[in-house]
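**Q** Okay, predicted coordinates and the sequence, questions at the end:
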Amino acid sequence: MTVTTTPHPTGHPGYSQTLDRIPRSAGAARALVRVALAAWQQEELVEDALNIITELVSNAVAHARLSSIRIIVTRPTENWVRLAVVDRSRTVPQLRSDSNGDQIHGRGLVLVDALSDRWGTDIHRWGKTVWAEMKVEPAP
C-alpha cells in the first residue's frame, strides 16, 4: 500500500545518521537499523527491515541530487517501526507494475511493498522522505 503523509513529531525514540550518497552507505544504514531494532527488542523484524532499508538507500543513491542522504529509524507509535531515507530530490518514486524485462534495476519498491505493511513518500519544500513501516507484534 502506498501512502503520502505529512510528517509530525511524535516523541517516540529514533535513530538517524547522515551518510554519503554512495552504494556502500547501505551497509551503514543496515547497521543503524540493526541497532535500533535490537534496542527496541524487535529482532524478528531484522531480516525484512534490512532488505527494505537497502532498497530505499539504493533508490536514493541512484536518483537523489546532492552528495548525502539521511537515514531515519523511528517508532511513530508503539505499534510501528518506520524506516526512512531523506534526500534533496522532489521526484516521487513510482512502484513499477511492469516486469521491467530482463533489467536487474527498477524492482526495489516492489520488494519494499512486499516486505512492509505500508510505505510512502513525504514531499518537503527542499526534497523528500521515502519511508516504509512495519507493524510491531504486541508482546505476549
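**A** Everything's here; your move.

**Q** When you work out contacts or count neighbours from here on, use the C-alpha atoms and nothing else.
**A** OK.

**Q** Tell me where this protein has helices.
**A** Shown for the chain, the helices assigned by DSSP state H span residues 25-39, 46-63, 108-115.

**Q** In a markdown table: the ones you listed, plus distance to His124.
**A** Below are those laid out as a markdown table (distance: least, C-alpha to C-alpha, whole Å):
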| stretch | distance to His124 |
| --- | --- |
| helix 25-39 | 22 |
| helix 46-63 | 15 |
| helix 108-115 | 20 |
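
**Q** try this one side by side with the last:
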Amino acid sequence: MLGVREEDESTDTAWDLGLDPSAGEIRLPSRARSARVARRLTQRQLQQRWLLPAELTDDAVLLVSELVGNAVQHAGAAEFGLRIRRRRGWIRVEVRDPSRALPCHLPVREMDVVSGRGLFLVDTLADRWGVDLLADGKCTWFEMRVSYRPVG
C-alpha cells in the first residue's frame, strides 16, 4: 500500500511520486486537496497508461471526485484509499474508508447546486456501482464498460 503523507502540502508531490493505483491501494489524507490528486491519478491511469477514450476518462475522473468528496466529507477518518482495476471490457474504481455508514442516494432537485448530486452522477454515468461493507469500513465502487475501437 502506497500513500501520500499528511504533511505533503503540494498535490504535485503525489503526482511526482509516480503512484500507480492499479498496482495497489493508494492512501490519501482526508483533505479536500486529495480530490485533485485522485482525479490526476485516475486521468493518468486511464488515458495515459491504458490509452482509454477521453470521454470515458472524463466521466471516471468526475465520479472519482464525487466518491472522494463523500469519503472526505462523511467518513470522519484521517485517510482513505483509492484503487483502480481493469479487466477485459471494464474498469473498476474503488474508494475505501473506515466508516461503515452507507452513502445515501438522495433525490436531486433543480435547485441543488452544491451538494446532493454525487451519487446521482455515479448512478447516471457508471454502468454499475455499489458499496461493499468490510470488517474495517466500506469500499464504494463504480464500474464502467470499456469499448475498444480500432485505431486507424
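**A** Ah, there it is. All of these numbers come straight from a predicted model, not from anything done at the bench.

**Q** What does the TM-score come to for these two?
**A** After superposition, the two chains reach a TM-score (TM-score structural alignment, normalised by the length of structure 1) of 0.83; 127 aligned residues with a C-alpha RMSD of 1.8 Å.

**Q** returning to that earlier point: can you tell me which of the helices of structure 1 is packed in deepest?
**A** Among those, helix 46-63 has the highest mean neighbour count (mean count of other C-alpha atoms under 10 Å), at a mean of 20.

**Q** what comes into contact with that helix?
**A** 21-23, 25-27, 29-30, 33-34, 37, 69, 83-85, 87, 89, 108-109, 111-112, 115-116, 130-132 (C-alpha atoms under 8 Å, 6 or more residues apart in numbering).

**Q** now the counterpart of Val37 of structure 2 in structure 1: how far from Trp131 of structure 1?
**A** In structure 1, Val37 of structure 2 lines up with Ala28, judged by TM-score structural alignment. Distance, Ala28 of structure 1 to Trp131 of structure 1, by C-alpha to C-alpha, to the nearest Å: 17 Å.

**Q** what does Leu62 of structure 2 align to in structure 1?
**A** Matched by TM-score structural alignment, Leu62 of structure 2 corresponds to Asn51 in structure 1.

**Q** Whichever residue in structure 2 pairs up with Ser97 of structure 1: how many residues sit nearby?
**A** Alignment note (TM-score structural alignment): Ser97 of structure 1 maps to Pro107 of structure 2. Pro107 of structure 2 has 10 neighbouring residues, counting by other C-alpha atoms under 10 Å.

**Q** The one 10 residues further on now?
**A** For Arg117 of structure 2, the count of nearby residues is 17 (other C-alpha under 10 Å).
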